[in-house]
Structures are given as structure tokens and as C-alpha cells.
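> Here's my sequence, what's the structure:
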Amino acid sequence: MSVAVSVRLPERLAAELGDVASATERSKSFVIQKALEAYLEEQADLQIALDRLNDPTDATISLEDMRSELAL
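Model (predicted):
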């Protein structure tokens, strides 16, 4: 099921969206949906990384140990 959402964009961004949609022969809605999916996935990955960075119980290894493990 799809839900309609209204968004206001700066003219420059709206024009770029139109250009990408035309170049890829996709609808503006499709381009926006894919961009939003990618953004939300990146935000989730960022939050996981920040949570791990700030978790004092998460084990860390030195750069030297990592290079040794990877045979670099």
C-alpha cells in the first residue's frame, strides 16, 4: 500500500530531481522513494556505529593488531 506525502523542495533540487527522473526514465516518486530508502539505511548504519563507538564494553583492537590479523 502506498501513502501520498507532500514535500516542498527548493527550485534547484526540484529541477535536479526532474533531470534525474528524465535521465533514468523513472518517475519522480520512484527517485524520491529510492533516495529516502538509501538515506534511512545510512542513518541506521550511522546510529549502530555511534552506539558501538560509545559502548565501553565493546571490544577494540589496535591498528597494529588489525594489520597483523589481516596480514597487511
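> okay, CA-based contacts and neighbour counts for the rest of this
OK.
> Show me what the helix or strand harbouring A14 is packed against.
Using DSSP states H and E, A14 falls within helix 11-24. Helices and strands touching helix 11-24, as assessed by 3 or more CA pairs under 8 Å, 6 or more residues apart in numbering; DSSP states H and E, comprise helix 28-53.
> Can you list the helices and strands that the helix it packs on packs against?
Short answer (3+ CA pairs under 8 Å, 6+ apart): helix 28-53 packs on helix 11-24.
> Second input sequence below; structure requested for side-by-side comparison:
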Amino acid sequence: MFFSGIQNTINAELFSNMPIKDQNTSLQNLYDKGYSVPEISKKIGIQSGTIYKRIDAHRGRKGLFAG
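A predicted model of the protein is given here:
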């Protein structure tokens, strides 16, 4: 699809211009909200293995109102 290609490019560009700490926080937040690593990888445009290295996937996902 035309628009999904543009959106993926925009997402990747915006993400790549964020400081690394903010990138990692964003990745963790997406994962904690229930998005799978392959979904995040496809939309952000970075490899799944890189995402796994940059998030704490083993801690479990926090609930919406968890502290």
C-alpha cells in the first residue's frame, strides 16, 4: 500500500532522530502496551533482534495502571 510505505518511512525517520534513551523508552512502551516485537520492527524499520536487545522483554508486560 502506498500510504503504509510513507508512514513506515516517516516513523523510521522520526525514530532515528530521537536520542537513544528516548528510542529505548518508546520501544519498551510499545512492547508493554501489547505490540509484538515483529509488529514494532515492521513499523519502525529496525530488525527484531535489535529491538529485543534494547527492551526488557523478560520482565513481562506492565498493566495499563501498574506502577
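> so what number do they get for TM-score?
Comparison of the two superposed chains (TM-score structural alignment, normalised by the length of the second structure) gives a TM-score of 0.28, and 30 aligned residues with a CA RMSD of 3.1 Å.
> Looking at the second structure, which helix is longest?
In the second structure, with assignment by DSSP state H, the single longest helix is helix 2-16.
> Buried residues, it. List them.
Neighbour counts over helix 2-16 of the second structure (16 or more other CA atoms under 10 Å) mark 12, 15 as buried.
> and after it, which helix or strand comes next?
Next along the chain after helix 2-16 of the second structure, taking DSSP H and E as the criterion, comes helix 20-32.
> helix or strand right after that following helix?
helix 37-44.
> List the contacts of that following helix.
8, 11-12, 15, 27, 30-31, 47-48, 51-52 (CA atoms under 8 Å, 6 or more residues apart in numbering).
> With stretch 18-32 of the first structure instead?
L17.
> ok, now which ones touch L40 of the first structure?
Counting by CA under 8 Å, 6+ apart, L40 of the first structure has no contacts.
> Next one: Q7 of the second structure from D32 of the second structure, what distance?
22 Å (CA to CA, to the nearest Å).
> Actually, I10 of the second structure.
Per CA to CA, I10 of the second structure is found 23 Å from D32 of the second structure.
> Which positions within the helix holding A14 of the first structure qualify as buried?
Buried residues in helix 11-24 of the first structure (16+ other CA under 10 Å): 17-18, 21.
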